[in-house]
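Trainee: The sequence isn't on hand, but the structure is:
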């Protein structure tokens, strides 16, 4: 803790602020064009995950604010769906209203995760992991040229390798 002295000899104390605490909550929900049209962007990673041995086409997308899952996939997985207050999600092709969400657990290259997802028709990708999920990982290292993401989860270092096709 540093101590600063003003001209009036009053001491002011400056507290250490964790950078994670400075992150403001995401006020506007948005989903990227890549998540909706099934393409890969410069700030995305395409990976395969699993829920109950069923393969999931996952897009890790730094331009989408929240996690989203396709409603058809939710039905196939048999996940419970709950209603939420309707929210508007901004998208490249206009805006969409979202009023349902689910919580799922999935495996991603030997690591288990659990998160909430908004139900949105996604098309090619069944699952989009946005900034909402990335924030849970704290420090991450992304190499978009080599399609690699490195992070720590549950005390272990993980290295995700994305696919370019």
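Mentor: Sure thing, it's come through. Since the model is a prediction, treat every value here as computed from it, not as a measurement.
Trainee: C-alpha from now on. contacts and neighbour counts both.
Mentor: Will do.
Trainee: From the contact counts, what lies against the longest helix belonging to the chain?
Mentor: For the chain, the helix with the greatest residue count under DSSP state H is helix 71-77. The contact analysis (3 or more C-alpha pairs under 8 Å, 6 or more residues apart in numbering; DSSP states H and E) places helix 71-77 against no helix or strand.
Trainee: Could you report the neighbour count for residue 127?
Mentor: Using other C-alpha atoms under 10 Å, residue 127 has 28 neighbouring residues.
Trainee: put this beside the first:
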């Protein structure tokens, strides 16, 4: 799933990727967003095409927003090129249980006491609009009574097309 995150006022394109073990950020993008890099022994990763990359440092406790929700992540720095940031299992596991329905293009989880639902509402012209819907429940996840409901729009670049005939 692709979406946009806001970090230090900069809007970044991010990929949520359950096949990536670590979080990574493009070092040039991080510098533009004024994120300080920490020298650390490099992580050597193998990317999808088989090439190996050595990290250029580490970014601790980076804060960013998706919609109205605030999140944090630690990321290795690389020259990525295609995405500004990849949020892998290292970040996804911090969300707790996640329900991902690829047939409906939705992702649900509970974070900071909110039930969060991200879903695609527009699939035209090479982009998707993903809505982030947060609910604070009285009974916890799945409760019927809600104290508050927020819905914010998160612009997401198109990550895939589905041809149906």
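Mentor: Now that the structure is in, tell me what you want to look at. Just so it is clear, the structure is predicted and the values come from calculations on it, not from any experiment.
Trainee: what's the TM-score here?
Mentor: Scored against TM-score structural alignment, normalised by the length of the first structure, the superposed chains reach a TM-score of 0.69; 121 aligned residues with a C-alpha RMSD of 1.4 Å.
Trainee: starting at the chain centroid, how far to the longest helix of the first structure?
Mentor: For helix 71-77 of the first structure, the distance from its own C-alpha centre to the chain's C-alpha centre is 19 Å (C-alpha atoms, centre = their mean, to the nearest Å).
Trainee: what span of the second structure lines up against that helix?
Mentor: Aligned by TM-score structural alignment, helix 71-77 of the first structure falls on residues 27-33 of the second structure.
Trainee: got the contact list for the longest helix of the first structure?
Mentor: Contacts with helix 71-77 of the first structure, where a contact means C-alpha atoms under 8 Å, 6 or more residues apart in numbering, come from 51, 54, 119, 120, 121, 126.
Trainee: Please list only the buried members of those.
Mentor: For these, a burial check counting by 16 or more other C-alpha atoms under 10 Å picks out 119, 120, 121, 126.
Trainee: ok, the residues you listed vs residue 102 of the first structure, which is closest?
Mentor: Using C-alpha to C-alpha, residue 119 comes nearest to residue 102 of the first structure of these, at 7.4 Å.
Trainee: Which residue in the second structure aligns with that closest one?
Mentor: Residue 119 of the first structure maps onto residue 77 in the second structure, by TM-score structural alignment.
Trainee: mind checking how far the lengthiest strand in the first structure is from the chain centre?
Mentor: Counting residues, the longest strand found in the first structure (DSSP state E) is strand 94-108. Relative to its chain's centre, strand 94-108 of the first structure lies at 11 Å (C-alpha atoms, centre = their mean).
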